[in-house]
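[1] mind looking at a prediction? Sequence and model below.
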Amino acid sequence: MQKSRISILFEGYIANKLTGEEVLELQELLNGEEDQLDIRDLIGEELKRDPLLLSEEEWLAGIEVNIMNKLTGRRENVKPRVWRLWVRSAVAAILILGIGISLHYWLAKDNTPDSKVVISAGGNKAILRLADGSEISLSELQSEIIVGDALTYADGSVVKGGTASHWKDQKIDVYIPRGGTYKIILADGTRVWLNADTRLKYQFNKQKQVRELELDGEAYFEVAHQNIGEGEQRKAVPFLVRTAGYTVKVHGTSFNVTAYRGEPSRTTLVEGSVEVDVPNKQEQHFLKPNQQAIVSSNRVAIIDVESSSYTSWKEGTFNFSGEDLEGILRQAARWYDVEVHFQRDELKQLKFEGIVPRYEDLEGLLKALEKAGDIKFEIKERELLVK
């Protein structure tokens, strides 16, 4: 008997052998009622062979999220058994539980909340402020700059006003406004992704014995190793990220720092090792990959996390893992440059899980939240009311 297309794709999904096109095809088939029945039958057969104490709905939720991971570029494959914990730990609502909801926001533009106001996602925006008071607005058609003998964009074109004689050895203040993001490759090869409403201060000086940056906002770092001296005198050049409440000393490579004023600060380690030091505290906190340091009121808490949930912004998605609505909309407010108002304070504590594309209009995110929870939104100009 010839296998159906849904059977072939399901087997490919189980074996983790689907191509990108086949992942999209599987998601499209899941939108059809007849194919949903077929996939439930296939899931039932799979559960007979490998019982995981999962329901069909939990299996479907795992497939849906795994497909979203593939679509958004996450590298690791997540088997259904992992999502058993994901489903049972959801506190209030799951954004991507319904079949076909997630991909809908990738492919459909017209299913948005009833509102005449369309608020577009952020984009490439950044301003360089130099010590002499001059400012350089970076091109919105570019996404990154490279600090070298000249200040250039990734395509090799020189940033206007970015000749070496103009900015070399000055402290550069990079400001990312609300609704903006930009990437910077520093002179030592370190790569820095800057999120919305963020300021990074950096001194270009090859002779300095320490690499030191000041951060107010959120940034993801991939730090390049740098050494000075020869032979036995050779030593690593320290890399420090200073925030208003603590300092991160880098011993490894990849990590994310969230340090917005008025909010708990978080340092999330992806690879390598970092040390978190709080002023006036004789404590040193070392992080391992997939650990996070939360700093609030000079207190440090170390917790285990899935680091990709806190770095997905640079890949183009919002990834909420048990996040409360206040925190979700705080991120949205910075990215879409809106002001958020809650009709009742208890709405702030609603918790959600899921993945939503970051470069869709604001309405896409709001529609997903409305489907997942008992909430409604109203938009007036650039103000968002939560009801």
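    Received the coordinates, thanks. Numbers count the residues shown, from 1 in each chain.

[2] use CA for all of it now, contacts and neighbours both
    Will do.

[3] relative to Ser273, how far out is the closest residue in space to Ser307 that isn't next to it in sequence?
    Among residues not flanking Ser307 along the chain, Asn290 sits closest, at 5.0 Å (CA to CA, 6 or more residues apart in numbering). Using CA to CA, to the nearest Å, one gets 10 Å for the distance from Asn290 to Ser273.

[4] was I right about Ile184 contacting Arg191?
    Yes. Counting by CA atoms under 8 Å, Ile184 touches Arg191, with 5.9 Å between them.

[5] name the residues that touch the lengthiest strand in the chain?
    Counting by DSSP state E, the longest strand found in the chain is strand 211-222. If you take CA atoms under 8 Å, 6 or more residues apart in numbering as the criterion, strand 211-222 is touched by 190-203, 237-244, 253-261, 311, 314.

[6] just the ones in strands from those residues, please.
    Residues of these located in strands (DSSP E): 191-194, 198-203, 239-242, 254-259.

[7] help me confirm that Ile328 comes into contact with Gly322.
    No. Here Ile328 does not reach Gly322: they are 10.0 Å apart, not a contact under CA under 8 Å.

[8] of the ones in strands among the contacts of strand 211-222, just the buried ones, PyMOL syntax please.
    Buried subset of the ones in strands among the contacts of strand 211-222, written as a PyMOL selection, criterion 16 or more other CA atoms under 10 Å:
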select buried, resi 191+192+193+194+198+199+200+201+202+203+239+240+241+242+254+255+256+257+258+259
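
[9] so which elements touch the helix or strand hosting Glu11?
    Per DSSP states H and E: Glu11 is located in helix 5-14. If contacts are counted by 3 or more CA pairs under 8 Å, 6 or more residues apart in numbering; DSSP states H and E, helix 5-14 sits against helix 20-30, helix 33-49.

[10] use this one as the comparison:
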Amino acid sequence: MEKEELHKKLDNFLEGNNEESMDGELFSLLVRMDECRKKACPPNKERMWKHVRNALKLSRRRELMRKWAVAAAIVMPLAVGLCFYNYRSDEVAPVPENMGKRHQVSLTLNDGRVLQVQQWNNDSVIQESGTGILVSVGQQMIYHAEKVQLKEEIFNTLSVPRSTEYQVQLSDGTRVWLNSESELRYPVDFVSTERKVFLRGEAYFQVAKDTTKPFRVVVNDMMVEALGTGFNINAYQDDNCLRTTLVEGKVRVSYSDTRQECILVPGEQAVLKEGVLTSGQVNVDDIIAWKKGRFVFSDMPLETIANQLERWYDVEIRFDDTVAKYYRFTGVMKRYNELEQVLGLIEETTNVRFKVEGRQVRVFRNL
């Protein structure tokens, strides 16, 4: 890798702008820096410089060292952060007092340990069965399999609570965006003849191409097989149906109970409801708007809107008048607006009013 390119990747990573898969060289650099966390002592800056020089394979000539001082300045804060990570990596660090477990993204390891990944103050690297797991604080988790061939697949489970989103890059390079109140179970490294993961809730998948190992997502009794593609799966239980929306590429959706299946092309959605699998055209941008930080409600019943707001704002919405559930609303709003702002916009164009009482929201008809 060219030095300028690595410098750019490091910069993008620390800024949270990295859109491409992390390559082996960059990950190796981060793992090397994490070696210092095994020492119960303050960071040694001279040792940090040594790791930077070795990882970037720089010349020892002073003029080149001066040229790369900027790259080292970017790496150093990350390395120091890794050193302060609890050297006893087999224990779960305490949750900060100002951050309860209610909205914590959690990682359940194969041995049953549960790590609250958003509690860490610095980027951290942990190891599990020969696979490095880089946890980027508040942003994403990245898996990178080292040269250790596992005999069988070892699974992790990533759980995203209400009011939260999270990203994970699997060991094959596949990127997954998990919506609130969702869960993904996956191998730390894909050693089988297929790449199979299990989803509950909603997620967007950008699948890395591998013609030798098909990528399959299992949701209850439905299976979605990707052929190097981007697609969204919505499988929330309160919707009473499973929706698979194809953004790019091609997917095969199958339902084992009735042996139904369909192949989607971009812009199509497969819906499994009450044992019947159907497909049709949809507005893809509306479906994946959550991934871009927006609510898009297109002539949608208030009951369906309420389900989304409950998951995102972690509230309970109660309809005092059943008829109000069937009122419909159209609008586009930012997901990071305050709940009161969203409810106010709905009140302006729909014949309802809301009353917020703590974490409970009551819905009334305007009579």
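    Thanks, I have it. It should be emphasised that the depicted structure is a prediction, and the values quoted were computed from it without experimental measurement.

[11] got a TM-score for the pair?
    Superposed pair, TM-score by TM-score structural alignment, normalised by the length of the second structure: 0.63. Supporting alignment: 253 aligned residues with a CA RMSD of 3.1 Å.

[12] could the helices and strands packed on helix 5-14 of the first structure go into JSON lines alongside distance to Leu138 of the first structure and mean neighbour count?
    Below are those laid out as JSON lines (distance: least, CA to CA, whole Å; neighbours: other CA atoms under 10 Å):
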{"stretch": "helix 20-30", "distance to Leu138 of the first structure": "34", "mean neighbour count": "17"}
{"stretch": "helix 33-49", "distance to Leu138 of the first structure": "48", "mean neighbour count": "14"}
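
[13] the ones you listed: which one's closest to Ile355 of the first structure?
    Nearest to Ile355 of the first structure, of all those, is helix 20-30, at 15.1 Å by CA to CA.

[14] does anything pack onto the closest one? Which helices or strands?
    The contact analysis (3+ CA pairs under 8 Å, 6+ apart) places helix 20-30 of the first structure against helix 5-14, helix 33-49, helix 56-71.

[15] tell me the residues of the second structure aligned with it.
    Here helix 20-30 of the first structure fails to align to any part of the second structure, judged by TM-score structural alignment.

[16] same question, stretch 174-192 of the first structure
    Using TM-score structural alignment, stretch 174-192 of the first structure pairs with 158-176 in the second structure.

[17] what comes into contact with the matching stretch?
    Residues outside stretch 158-176 of the second structure that contact it (CA under 8 Å, 6+ apart) are 21-22, 102-108, 138-145, 177-185, 188-190, 203-208, 311-314.

[18] end-to-end on it?
    Taking CA to CA as the measure, stretch 158-176 of the second structure stretches 11 Å from start to finish.

[19] same question for stretch 152-159 of the first structure.
    End-to-end distance for stretch 152-159 of the first structure: 5 Å, by CA to CA.

[20] list the buried residues for it?
    Under the neighbour-count criterion of 16+ other CA under 10 Å, stretch 152-159 of the first structure has 152-153, 159 buried.

[21] with secondary structure and distance to Ile145 of the first structure added, can I get these in CSV?
    As requested, those are exported to CSV (DSSP: H, G, I helix; E, B strand; the rest coil; distance: CA to CA, whole Å):
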residue, secondary structure, distance to Ile145 of the first structure
Thr152, strand, 6
Tyr153, strand, 4
Val159, coil, 8
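
[22] so which of the residues you listed comes closest to Lys371 of the first structure?
    Closest to Lys371 of the first structure out of those is Tyr153 (41.0 Å), distances taken as CA to CA.

[23] so what's that closest one closest to, chain neighbours aside?
    Nearest in space to Tyr153 of the first structure, with sequence neighbours left out and distances taken as CA to CA, 6+ apart, is Ile145 at 4.3 Å.

[24] now do the contacts for the one you found.
    Per CA under 8 Å, 6+ apart, neighbours of Ile145 of the first structure: 151-154, 183-185.

[25] quick one: secondary structure of it?
    Following DSSP: H, G, I helix; E, B strand; the rest coil, Ile145 of the first structure is assigned to strand.

[26] which position in the second structure aligns with Lys208 of the first structure?
    Residue pairing (TM-score structural alignment): Lys208 of the first structure is matched to Ser192 of the second structure.
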